[in-house]
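Novice: after the sequence you'll find the predicted model.
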Amino acid sequence: MINRLRSLPLRWTSATPLFAVVVLLLTWGRDLPGALVALATVVLAGAVLAAVHHAEVIAHRVGEPFGSLVLAIAVTIIEVALIVTLMAEGGDKGATLARDTIFAAVMITCNGIVGLSLLVASLRHGTAVFNPEGTGAALATVATLATLSLVLPTFTTSAPGPEFSAVQLTFAALTSLILYGLFVTTQTVRHRDYFLPITRQGDVIKADAHAAVPSGRAALISLGLLGLALIGVVGLAKGVSPTIESGVEAAGLHHAVVGVIIALLVLLPETIAALRSARRDRVQTSLNLALGSAMASIGLTIPAVALASIWLDGPLVLGLGATHMVLLALTVVVGSLMVVPGRATPLQGGVHLVLFAAYLELAINP
């Protein structure tokens, strides 16, 4: 009986991703009635929790920072596929879809997830401690990618409007891939210690001695189930988006709120994983997840949409407006000041959360 109870979570986390994909296949491209929207929402929530479980299994097997990297890249690849699919459907909304999605991801990760992680860790343990070398390198890369891809198009003159010319877009795509590749090499090979959790004395925590390391077979199974769970999360989020859109329009809110809600749903696995790490005083892991996701969102999305723009009709608007550029600049400045000492109090977490709240408020009332 005890063995059955112990195996129940394993069965649940294994069955949910499969069930999520089945529900996705049955509902894809259809107008869903209220009952099916409710079912899809429940399954989506279950897929999020299953994704977090399998990501933690993989992270425990391969160690940090590889575990955070796996979840960030997996979520981003599926998110990129969703963006390109929606852009292929055409329409005026597709022109700004990549820009809005990338910026939403940056604000959610760099302010929402970072702020919550710092707040949870500092309230629970007094201060949140992390490695400033690794976190500073990640923030600098995110700031550079965001500026080159989302700010410069507003000021270039080769193409009308906040757009890149073909040559400029090619340059942005190549530099995004190069910077992301350099960061991953730095994070996982040359300076891996910079991205490992540290103790309050500054010592690196290289392994979790309190739990048995999963076998290679268990990690591979979790990797496959993680992929299915994330496909279910992103696909079902798209499936319920018409209902969300109708609700937003009925409430008289700006259409950009729809994209924010979808981005929040897609990034739920990383948010929950980051908060769990913060509760265990592994703030560096939380920051790896947050900043790594922001970086992957830019570094992989820009090359993908640049390639897709070859055969897709219509403009590709990447340049941010003045309001969003101010929010991005504030995020970089506040993040830089937070990184320098290598520790944070609830104040720093609160500042990031206020910036995130400002982004949400301006999405509702632009």
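Specialist: That came through fine.
Novice: CA atoms for contacts and neighbours, from now on please.
Specialist: OK.
Novice: buried ones in the helix or strand encompassing Val22?
Specialist: Assigned by DSSP states H and E, Val22 falls within helix 2-27. Within helix 2-27, the residues that qualify as buried by neighbour count (16 or more other CA atoms under 10 Å) are Thr13, Ser14, Ala15, Thr16, Pro17, Leu18, Phe19, Ala20, Val21, Val23, Leu24, Thr27.
Novice: which parts of the next helix or strand after it are buried?
Specialist: Downstream of helix 2-27, the first helix or strand assigned by DSSP H and E is helix 34-62. When neighbours are counted by 16+ other CA under 10 Å, the buried residues of helix 34-62 are found to be 37, 40-41, 43-62.
Novice: hold the first one in mind and look at this next one:
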Amino acid sequence: MMKSDVTRRGFLQRSVAGAAALPLMGLAGRAFAQGFPSQQMSAIIPFSPGGGTDRSVRLVTPTWARLLGTDDFGLYHSPGAGSLIAQNQMRNAPHDAHTVLFTPAPHSAWLAQLEAQSFQLDQVAWIGSYFQDPNVLLVPKDSPYDTIEQFLDAAASADQPFTASVSSALSAAHAATVALRERAGVPLRVIPFDGGGPARNAVAGGHVDCCMAPYWSATNVLELTKALAIFWPQDPTEGLWDAPPADDVLPFSMPYLSEPYCAQISSQSAANHPDHYARLVETFEQTLRDPEFVAGADAQSLTPFVNFMSPAECSTWVEEYVALLAEFRDSMESDLEDM
């Protein structure tokens, strides 16, 4: 769907209603031996199937489950409200460390900033990041624009604002789009989706003028799009888009904007069961070095992006992210009202 369900007025009502309709977590699975995990682990994904979060969770959880000594995770997709529905689902689940939420860190940061009455960062305990995905600006393969300079020149003189799809409001892709719009001084209308797959399909099909997307997450439309710039010091891969760094081709500077994809549990779970929490952190880091995961990452071209940040590093990243993007907050909030 092209219309977001994230607005300042409707955010909370939809989130509460959506959470109430969700199934109870962690009740299925085989009989387990005493210890932790004592039942099947549950993974909450705040987006629809097919996007980068969904694909990466399906890659990382089988190895993680093996190291934990359990069956593979049960996956639960809970899209909408900028990931607040998923956060409410985790908050309402048993606080026994069997329910993990996978999310790009910027979503938690912006929820705490824009919807502080319903979410605070101290509700979650970070387990760690597993890969970091820098943003790229994509246009359809048959687009007349081959460079970001051509694209911005055309956007500046267009009769109507160019449209830019993003996986969801409040994402790093949304922030990157706003940063580009503000610093270039061109009109871009943000079109949020309930997941990265639909957002990238929109640009691949020519339904929007561009898409701001995390690099690896968007490789499923590699053959259908062109990348005009990457908002990172360099393209981390060879033979994919080979996108030029934005700061190398633009007459103004752009912040480096990436999306660390992270796992977290409720802080109450961590407080109730510190030993369970420590085991989750330890085995999650081990997962990223495990040959099974490495082989899968290689097969999906994820290896250049794999990056473990500790719980403390995740918290520091969120703090720095909010400080970096303070200048764009008003514009992002304005976007929410127009969505």
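Specialist: Yes, it's here. The model shown is predicted, which means the values in this text are computed figures rather than measured ones.
Novice: please state their TM-score.
Specialist: For this chain pair, the superposition-based TM-score is 0.29 by TM-score structural alignment, normalised by the length of structure 2; 156 aligned residues with a CA RMSD of 6.3 Å.
Novice: and the closest residue to Leu84 of structure 2 other than its chain neighbours, which helix or strand is it part of?
Specialist: Spatially, and ignoring its direct neighbours in sequence, Leu84 of structure 2 is nearest to Ser15 (6.2 Å; CA to CA, 6 or more residues apart in numbering). Element membership of Ser15 of structure 2 [criterion: DSSP H and E] is helix 11-20.
Novice: next one: Ala263 of structure 2
Specialist: Per DSSP H and E: Ala263 of structure 2 is located in strand 258-266.
Novice: list the buried residues of the very next helix or strand once past that strand.
Specialist: On the C-terminal side of strand 258-266 of structure 2, the closest following helix or strand by DSSP H and E is helix 267-272. Residues of helix 267-272 of structure 2 classed as buried under the neighbour-count rule (16+ other CA under 10 Å) are Ser267, Gln268, Ser269, Ala270.
Novice: just name the closest of the residues you listed to Ala278 of structure 2, please.
Specialist: Closest approach between the buried residues of helix 267-272 of structure 2 and Ala278 of structure 2, by CA to CA: Ala270, at 8.4 Å.
Novice: and Ile127 of structure 2, how far from Leu280 of structure 2?
Specialist: Here the criterion is CA to CA, to the nearest Å. By it, Ile127 of structure 2 lies 7 Å from Leu280 of structure 2.
Novice: tell me which of the two has more neighbours.
Specialist: Relative neighbour count places Ile127 above the other of Ile127 of structure 2 and Leu280, with 29 against 26, counting by other CA atoms under 10 Å.
Novice: now for the helix or strand hosting that one, which elements pack on it?
Specialist: Ile127 of structure 2 is part of strand 124-140 when elements are defined by DSSP H and E. Strand 124-140 of structure 2 sits against helix 172-184, helix 196-204, strand 210-214, strand 225-230, strand 258-266, helix 267-272, helix 274-287, helix 311-324, with contacts defined as 3 or more CA pairs under 8 Å, 6 or more residues apart in numbering; DSSP states H and E.
Novice: highest mean neighbour count out of these?
Specialist: strand 210-214 (a mean of 31; mean count of other CA atoms under 10 Å).
Novice: so which bits of the helix or strand just after the strand holding Ile127 of structure 2 are buried?
Specialist: Reading on from strand 124-140 of structure 2 to the C-terminus, the next helix or strand found by DSSP H and E is helix 148-157. By neighbour count, with 16+ other CA under 10 Å as the criterion, the buried positions of helix 148-157 of structure 2 are Ile148, Glu149, Phe151, Leu152, Ala155, Ala156.
Novice: could you tell me the angle between helix 148-157 of structure 2 and strand 210-214?
Specialist: Note on geometry: by axes from the mean of the first three to the mean of the last three CA atoms, to 10 degrees, helix 148-157 of structure 2 and strand 210-214 are set 130 degrees apart in direction.
Novice: in the strand or helix carrying Gly136 of structure 1, what counts as buried?
Specialist: In this structure, Gly136 of structure 1 is located in helix 132-146 according to DSSP H and E. Judged by neighbour count (16+ other CA under 10 Å), helix 132-146 of structure 1 contains these buried residues: 132, 134-146.
Novice: hmm, Ala297 of structure 2 is touching Leu59, no?
Specialist: Yes. Assessed by CA atoms under 8 Å, Ala297 of structure 2 is found in contact with Leu59 at 7.5 Å.
Novice: contacting residues for Ser14 of structure 1?
Specialist: For Ser14 of structure 1, the residues meeting the contact criterion (CA atoms under 8 Å, 6 or more residues apart in numbering) are Ala50, Leu225.
Novice: recalculate using a threshold of 10 Å.
Specialist: Leu8, Ala47, Ala50, Ala51, His53, His54, Ile221, Ser222, Leu225, Leu226, Leu228, Ala229 (CA atoms under 10 Å, 6 or more residues apart in numbering).
Novice: quick one: the spatially most central residue of structure 1 from Ala105 of structure 1, how far?
Specialist: Central residue of structure 1 (CA atoms, centre = their mean): Ser293, 4.2 Å from the mean position. In this structure, Ser293 of structure 1 and Ala105 of structure 1 are separated by 8 Å, where distance is defined by CA to CA.
Novice: also Ile58 of structure 1?
Specialist: As for Ile58 of structure 1, its distance to Ala105 of structure 1 is 23 Å (criterion: CA to CA).
Novice: go on, Leu307 of structure 1?
Specialist: Between Leu307 of structure 1 and Ala105 of structure 1 the distance is 21 Å, computed by CA to CA.
Novice: between those two, which is the more surrounded one?
Specialist: More crowded of Leu307 of structure 1 and Ala105, by other CA under 10 Å: Ala105, with 27 against 15.
Novice: the helix or strand hosting the more buried one packs against which elements?
Specialist: For Ala105 of structure 1, the enclosing helix or strand under DSSP H and E is helix 97-107. Contact partners of helix 97-107 of structure 1 among helices and strands, from 3 or more CA pairs under 10 Å, 6 or more residues apart in numbering; DSSP states H and E: helix 66-88, helix 132-146, helix 256-266, helix 283-308, helix 322-339, helix 346-364.
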